[in-house]
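Q: here are the coordinates; sequence isn't available:
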C-alpha cells in the first residue's frame, strides 16, 4: 500500500490541506510573498523620502489640527519631512479614496475623522471600503460633540432648545459641519429622541459652521468640541450640552446629554491614522510607535486636551476595534433617521 505522496517543490498545496496546515499552526507558502528578510529590509529603509499625510478636509477643522500635530511628531521620529496635504471634497471621500489608491509603502498616509466610517453607509459608492482598503495605524484622538446656541437666541439649556423646536416645528435653523458628520448625526439623534424637527443647515467645514453661529446666521448648532472650545470659553457661544460620557474637564458647568435624561446619548468625533492596505507590518508598527509617542509627549497632550481633544493612542488594534464598532452603529442611525443615500 503506497503512502500519501509529498507535493512537488513549487507545486500548489490543495486548498483543504492548506487550511488544515493553517489551523494546525503550520506555515502556508504565499504565492508572490516577499521573503521575510526582504520585508524587514524594506522596513529598515523606511522612510526613503518625505511622507505625505493626507487630510481629507479643508484647513482649520479638527482633523486638520490633529494632522498637523501628528505630522510634527512623525517627522521628528522618522527623520524625514511629513507634509500635510489637504484634499477636501465629497464629505471627505475624495481624499480618503485618493489614499486608498496609493502604493502601500508608508509614504502616503491618511488622517481621517468619523466620516471615514459614516460615509460607508451614507454614500452608495464612497470610493473606498473602510476595512478592505486600509491598514489601521492608531486612533489619535476623540472629542465629544457639543450642542451650541448663540447668546442672542435666548436658549440657555437643552430643555429650552427642545421647547423652542416644538413651538416652531421645522423652522429652527441648526448649523452643522456637513452632511454625514457626527455633529449632523447627533442633531438627527436629538430629533428622534426629543420628538422635534430642526432645519439642518450643513456647511463645508466646522470652521464655517462656527462662523454661521458667531454671526447669528443660525441661532443653534452642533459641532465637535475643538473648533467651538475657544468660543465657549470666551462667552461668544453658549454650550448647552456635550455628548461625551463625562463632562469636559475645563467646562465643568456644561452637562452631558446622559445627565439630562437621554440614556445612551454618546457621540464622538474621532481622528485615526491609516495607511493603504498591504503596507508592511513593520512599517505600520514603526508608525504606530512614533505617533503614540508624539501624542503622549506631555506638552502635546496638554495642548490637545486644552483644545478639546481627548487622546486615544491605542495602536492598530484599538483603531481596528473602533472601525468595526462604528460602521454598523452609524449605519443604523442613518436608517432610523431616514437619511437618503448619496451618489
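A: Right, received. Where do you want to start? Keep in mind that this is a model prediction, so the values were computed, not measured.
Q: hey, let's count contacts and neighbours off CA atoms from now on
A: Will do.
Q: quick one: what helix or strand has residue 146 in it?
A: Using DSSP states H and E, residue 146 falls within strand 134-149.
Q: Now do the buried residues in the next helix or strand after that strand.
A: As assigned by DSSP H and E, the chain's next helix or strand after strand 134-149 is helix 158-167. Within helix 158-167, the residues scored as buried using 16 or more other C-alpha atoms under 10 Å are 158, 161-162, 164-166.
Q: Can you show me the strands along the stretch 101-250 of the chain?
A: Using DSSP state E, counting those that start in this stretch, the strands of the stretch 101-250 of the chain run over 108-113, 134-149, 173-176, 199-202, 220-224, 238-242.
Q: which strands and helices sit next to the last one?
A: In terms of contact count using 3 or more C-alpha pairs under 8 Å, 6 or more residues apart in numbering; DSSP states H and E, strand 238-242 is assigned the packing partners strand 134-149.
Q: angle of the strand it packs on against strand 238-242?
A: Strand 134-149 runs at 130 degrees relative to strand 238-242, counting by axes from the mean of the first three to the mean of the last three C-alpha atoms, to 10 degrees.
Q: by how many degrees do strand 134-149 and helix 158-167 diverge?
A: Going by the same axes, to 10 degrees, strand 134-149 makes 80 degrees with helix 158-167.
Q: for comparison:
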C-alpha cells in the first residue's frame, strides 16, 4: 500500500509542479522586473532595451527597469542573469555577442546554452562605418588605400571585446586584409565620444547611435554594413558596393532568463514582448531609428542562438580573432 502511494505521488508530481508554475505565472509580475543590459548607457543594446521597456511593461501588466552592468565584453552582465533566481524578475538583453563571446574568450563564467533560457529575438540592425571629421579619408575606397599603405597606423574604437562594434570591424579587416588597431571601451557611448573627439580614427556603431552625430556634422558616415542601404542614411552606400562585395554584417538582439525559469513565465514574457513589438507606435519608432523588430518564439530564439554559436566559432577560428 505504501509502495502504491509512492508510485501515485511520483506520477502526480509533474502535474503538481505544472499547476504551481501556472499559478506563479498568473500572479506574475507582482513587482518591477530587472532588465540587465551588459553595456554602458547609450550603446545599441541600451537603446533597444529602453525603447521596448515601457510598451513591454504595459503588455505584461507590470514594469521594467534597466540596469547597466558593463564589463568583460558583456559577459559580466549576462553572468548576473545566468546566476540570478529563476523567478522571472531578472532577465537580460544582449546582442549577437552572446553567440560570439564563447569563441573569443578563453574562459567563460557561464555556459550559454545550459545556463540561459531564450525568451525571444527582439530586433536586427545595421551598423555604419564612421570616421572623425579630421580623418583623411571620406569613402571606403580611400580608407582602404590609407590603411593598406600604413599598416597599424589607424585605429578604431569599439564597445568592448566581443561587441558588435568589435566584430563588425574585425570582419571588415579580415575581408579587406588590412591592419587597423582595436581600442576597446566599456560601451558604445564612450567609443563614439572618443571617435568624435579624434582620440580614435573610426568606429562601427549601430545606425541609431551614429545618426544624430552624423546629422550634426560631428562624424562622417562612410558605409553601412548590411546588404542594403538604410532609409536612415539613404545617401550612404553599403560597404559591399564601395569596394568590398563580400562584406556584410547585421547585429541582432535577444532577451533571455536564467535557465531554470519556469516555462509559464517564459511564455508569458514572450507573449507580452511579441505583443509590444507589434504595437504600431513602437514598431514605427524602432524602424525610424534603424532597428527592425523581429519577435520570435522561445524555440526560434534558441535555434538562432545555437546556429550562430556554431557559425561564429568557425569565423573566429579561421580569422584568429581574440578578445585581446
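A: Ah, there it is. Computed from a prediction, not measured in an experiment: that's the story for all the values here.
Q: thinking again about what came up before, got CSV for the buried residues of helix 158-167 of the first structure, with distance to residue 83 of the first structure too?
A: Shown next, in CSV, are the buried residues of helix 158-167 of the first structure (distance: C-alpha to C-alpha, whole Å):
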residue, distance to residue 83 of the first structure
158, 42
161, 43
162, 44
164, 46
165, 45
166, 48
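Q: can you tell me which of the residues you listed lies nearest to residue 138 of the first structure?
A: Nearest to residue 138 of the first structure among the buried residues of helix 158-167 of the first structure: residue 158, at 34.5 Å, using C-alpha to C-alpha.
Q: any idea how far that closest one lies from residue 113 of the first structure?
A: 26 Å (C-alpha to C-alpha, to the nearest Å).
Q: And residue 85 of the first structure, by the same measure?
A: As for residue 85 of the first structure, its distance to residue 113 of the first structure is 15 Å (criterion: C-alpha to C-alpha).
Q: and what of residue 59 of the first structure?
A: 14 Å.
Q: Can you name every helix or strand that the strand holding residue 146 of the first structure contacts?
A: Packing partners of strand 134-149 of the first structure (3+ C-alpha pairs under 8 Å, 6+ apart): helix 182-194, strand 220-224, helix 225-234, strand 238-242, strand 268-276, helix 281-295, strand 310-311, helix 315-337.
Q: can you tell me what part of the second structure the second one aligns to?
A: Taken onto the second structure by TM-score structural alignment, strand 220-224 of the first structure occupies residues 202-206 there.
Q: next one: that stretch to chain centre, how far?
A: 14 Å (C-alpha atoms, centre = their mean, to the nearest Å).
Q: And stretch 220-236 of the second structure, by the same measure?
A: 20 Å.
Q: do stretch 167-184 of the first structure as well
A: 21 Å.
Q: Ok, stretch 94-111 of the second structure next?
A: 12 Å.
Q: cool, and stretch 258-276 of the second structure?
A: 19 Å.
Q: and what of stretch 245-258 of the second structure?
A: On C-alpha atoms, centre = their mean, the centre of stretch 245-258 of the second structure falls 6 Å from that of its chain.
Q: Contacts for it next, please.
A: Stretch 245-258 of the second structure has contacts (C-alpha atoms under 8 Å, 6 or more residues apart in numbering) with 45, 81-86, 88, 90-96, 115-127, 164, 168, 171-172, 175, 225-227, 239-240, 266, 301.
Q: In the second structure, which residues correspond to stretch 237-245 of the first structure?
A: In the comparison with the second structure, stretch 237-245 of the first structure aligns to the range 219-227 (TM-score structural alignment).
Q: what do you get for stretch 175-186 of the first structure?
A: With TM-score structural alignment applied, stretch 175-186 of the first structure matches the range 157-168 in the second structure.
Q: which residues sit against that stretch?
A: Outside stretch 157-168 of the second structure, the residues within contact range by C-alpha under 8 Å, 6+ apart are 39, 43, 71-74, 95-97, 100-101, 104, 127, 182-192, 194-195, 200-206, 225, 249, 251, 323-324.
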